[in-house]
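**Q** Any chance you can model this:
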Amino acid sequence: MSNQFSSFRLTGLGMLAALLSQGAAASFVENSSLTLAARNFYLDRDYKGETPYSAAREWAQGFIVRANSGFTEGTVGLGIDAIGMLGLKLDSSPDRTGTQLLSYDPVTREARDEYSELGLSLKGRISKTKLSVGTQFPALPIINASPARLLPQSFRGAYMISDDIDGLTAHLGRMDRVNLRDSTDYQPIGLASPNGRFRPGASSERFDFYGGDYRWSDSLTVRLFHAELRDIYTQDFLGLLHTLPFGEGKLKSDIRAFNSRDDGQARGGKVDNLNVGGMFSYLWGGHSLGVGYMRQFGDTAFPYIAGGEPVVLSDGTMSADFVNPKERTWAVKYDYDFSASGIPGLTGMMRYLHGNSIDLPALGGSNLTESSKDFELAYVIQSGPAKGLAFRVREAFYRNQQGAASTFRSDNETRINIDYTIKVW
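**A** Reported below is the predicted structural model:
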């Protein structure tokens, strides 16, 4: 796979250079863009109860430069995208690393002063179909490059997106490596195994996926995807997004179902999981009030790629994922956009999740519970010299009945972000 990517890059660069030398570069340059994003991130997990260490607490500064070209003119357009990322340590200590903000030495647990990486991808376009090879940031239910730390998770592979069929956005891809959020190098794609759910260290060099979103109508979108992490698991996804006018507002339904089983050599052990969940929200004025439920069927937990989060009902929670074996999760969520009260740019969120019937005999029992209370307040400056400067504060209070060996331990968590993106051109 690596040789195939290298060959493609060399061939693509040769073709691109030839086209540019022939004067076909007008759109390539005119439709290019360059942005610089700065992110200041403070993360504090204050663990409660019996725990190997009392806290994970770090502060870091990140910079992300994205340079995206347009496409060369002609039936087949070619282009190139580049991303450079830099993370800088502002505060850390060996007794409180592990936030995934900073890369650190696994022996001394000393965080590195800085870490950086460069990603490149060649892209081609025919009509409304685009193909890129190289660094990828997919955002799909079955593979999601997590943006939840200082620098985003990325993958290496080939990814095609097509809008040629009216109403349908089709996706097709193959990834062979992943670069974790606090890492500077690519490695085989691993299976997440928090709480010892699967065989530790299971990884593969091939993740294939295909599927799409079909806009059945203005109010209904159907999502279908299939994925295979070779010799570890296969997964099918069905999703429905629907809005319905109701009274002074509208009712929004978000239903997600994942069917997962082990594949080939089953390097991660048995995988047998059906995850079904739905969030039903009513939106009116600046308000949104939602109630959700998610349940794990089958003999194992929900499988997903290591280094990120599962895109399920609990997506966005900070201290746990709520997809343990047999788990049943209720959720209540309230959002408010203060622009409805004359304060544009200010938003708030409150959420409560409660999971029960958790089956983890090695961590305390077969009818365990967990819960999380989440709060968020964010503000984006709307005008003036600092327009676009964003502030975000999040608090979570997570509790569970699992033992000290659990990956997710009871904690109070604080995250503070200050983000600013400058469009250079």
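**Q** switch to C-alpha atoms for all contacts and neighbour counts from now on
**A** Will do.
**Q** quick one: contacts for the nearest residue to residue 110 once chain neighbours are set aside?
**A** Spatially, and ignoring its direct neighbours in sequence, residue 110 is nearest to residue 94 (4.9 Å; CA to CA, 6 or more residues apart in numbering). Going by CA atoms under 8 Å, 6 or more residues apart in numbering, residue 94 touches 108, 109, 110, 111.
**Q** one more to put side by side:
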Amino acid sequence: MFKRAIPTLFLIATGSTCAQAADTGAHGFLEDSKATLSMRTLYFNSDNRDGSAAPSKTEETAQGFVLRYESGFTQGAVGFGLDAQALLGVTLDSGGGRHVGSGMIPSDGDGAAESWSSFGPTAKMRLAKTELRYGTLLPKLPILISNDARVLPQSFTGTQITSKDIEGLTLTSGLLEYAVGRASTDRTGLSVAGGTQDSNKFYFAGGDYEVTKAMKAQYYFAQLEDFYNQNFLGLTHILPIDGGSTITTDLRYFRTTSSGANSSAAGRAQGYRVSGYTEDNNGEIDNSTWAAMITYANGGHAVTLGHQRVSDGSNFVQPNQGNLPDKGAGGGSVYLPSDRMIQNFARAGEQTSFGQYAYDFAPLGVPGLKASIVYLKGTDIKVHNAGDQSEWERDMVLDYVIQAGTFKNVAFSLRNGQSNSDAGRDVDQSRFIINYTLSLL
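**A** Sure, this is the predicted structure:
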């Protein structure tokens, strides 16, 4: 009961900062309005090279359109506004048994839907530097990240308060009730991987504090009712070496424990459980995960080394609706440096070491061109009645943004990943993406 009360109390505390003066820089509801149309074309090819499931290959192309409108705020001590987003996905190529598990296009019968769409408004209110939003949200927080890895983004419905009234401190809290998957038009409740039941209460609260201009500390609490409580601590620091070099340190720690129905055998039997290994093979969530990485950047070069450890109790969890009846609801991101194209290296007991090299070609006179390669190796994955398993992944990315002319800001991305895993199917995956955003207002 006490843990459940924490986010509610934080909402009240955050709201109390609104007793400050209004922002006089606002011009008006219409005067500050903005509208954009984002277009994304995505070719997705995923070849599952082993296992008994057939067919073994997904190959599809789709076009996504995201129309976003953001109003300004009405004038006065308290300002009001309205945002909205309209999403449309169109299948360009699929069929022939190739619509298998892309998480990009909804299913229609035995094949891919020709198109899908959704609409989400968001009401907002501002007082001083505190903003309340209710409706469609795209959170980018350590305890929940809206996934945008296909043609249309995952979205959530709920309430969020963000306050920046205290210099150097950003406080965020809220309650989410529903999600719309990146390959779906329908709202679902929130769940975890393996859960066949859902929840309509995801409480969260936390803050980002700039200790210095070079150091930021974070703390967040989240509760997915009937599944888990999660605490997160994070610390990032940027150390300048000279005029052109920096060392960035990034530390992350999560502690996640069962809550509500997931804490009882009866609740887990109803479907409030997590998939994968659990210590007593009962689906109960109990996990500690930490990650540390360091990045050295010099000119166009950036080299990253890191290590991550997941405890033995269960897999690392954050919201994922993949096991709910709406199959298009699946697909989620987690705030771990190991969350990559194919795997997220978050299985119980897994210890992952990784390295990445990235290069920005601007110093060579080619601005807009970037490339990177990353390799991750996970070991000690826990399995009942068997030896520990391992897996690895290699990803390569080539990005280019046109810098001038008629097609300025059109972005191209070519990605290729390969994953070999004892705990799943081996996969070769390629994606080709074209992005362009047009300003309408």
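**Q** could you pull out the helices for the stretch 201-350 of structure 2?
**A** 265-270 (DSSP state H, counting those that start in this stretch).
**Q** sorry, that was for structure 1
**A** Along structure 1, counting by DSSP state H, helices occupy 2-21, 26-30.
**Q** Mind giving me the packing neighbours of the last one?
**A** Spelled out, it's helix 26-30 of structure 1. Counting contacts by 3 or more CA pairs under 8 Å, 6 or more residues apart in numbering; DSSP states H and E, there are no secondary-structure elements packed against helix 26-30 of structure 1.
**Q** My guess is residue 418 of structure 1 contacts residue 392. True?
**A** Yes. With contact defined as CA atoms under 8 Å, residue 418 of structure 1 reaches residue 392; the gap is 6.5 Å.
**Q** Mean neighbour count for the helices of structure 1 - can I get that in CSV?
**A** As requested, the helices of structure 1 are exported to CSV (neighbours: other CA atoms under 10 Å):
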stretch, mean neighbour count
helix 2-21, 14
helix 26-30, 15
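**Q** Distance to residue 87 of structure 1 for the ones you listed - can I get that in a markdown table?
**A** Listed next are these as a markdown table, based on distance: least, CA to CA, whole Å:
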| stretch | distance to residue 87 of structure 1 |
| --- | --- |
| helix 2-21 | 27 |
| helix 26-30 | 29 |
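**Q** Relative to residue 367 of structure 1, which of these is closest?
**A** Nearest of the helices of structure 1 to residue 367 of structure 1, taken as CA to CA: helix 2-21 at 45.6 Å.
**Q** Which residues lie in contact with the most centrally placed residue in structure 2 in this structure?
**A** The centre of structure 2 sits closest to residue 145, judged by CA atoms, centre = their mean, with a distance of 3.0 Å. Residue 145 of structure 2 makes contacts with 138, 139, 332, 333, 334, 335, as judged by CA under 8 Å, 6+ apart.
**Q** Next: residue 65 of structure 1.
**A** Residue 65 of structure 1 neighbours (CA under 8 Å, 6+ apart): 34, 35, 36, 37, 83, 84, 85.
**Q** Could you find the counterpart of it in structure 2?
**A** Applying TM-score structural alignment, one finds that residue 65 of structure 1 aligns to residue 67 in structure 2.
**Q** all strands for the stretch 151-300 of structure 2, in order.
**A** Along the stretch 151-300 of structure 2, the stretches classed as strands by DSSP state E, counting those that start in this stretch are 155-163, 169-180, 187-188, 202-212, 215-224, 228-242, 245-258, 286-298.
**Q** whereabouts in structure 1 does the third one align?
**A** The counterpart of strand 187-188 of structure 2 in structure 1, counting by TM-score structural alignment, spans residues 186-187.
**Q** ok now the matching stretch, how far from the chain's centre?
**A** Taking CA atoms, centre = their mean, to the nearest Å, one finds stretch 186-187 of structure 1 lying 17 Å from the centre of the chain it belongs to.
**Q** Show the contacting residues for the nearest residue to residue 122 of structure 1 once chain neighbours are set aside.
**A** Of all residues not flanking residue 122 of structure 1 in the chain, residue 80 sits nearest, at 4.5 Å (CA to CA, 6+ apart). Applying CA under 8 Å, 6+ apart, we find residue 80 of structure 1 in contact with 68, 69, 70, 120, 121, 122, 123.
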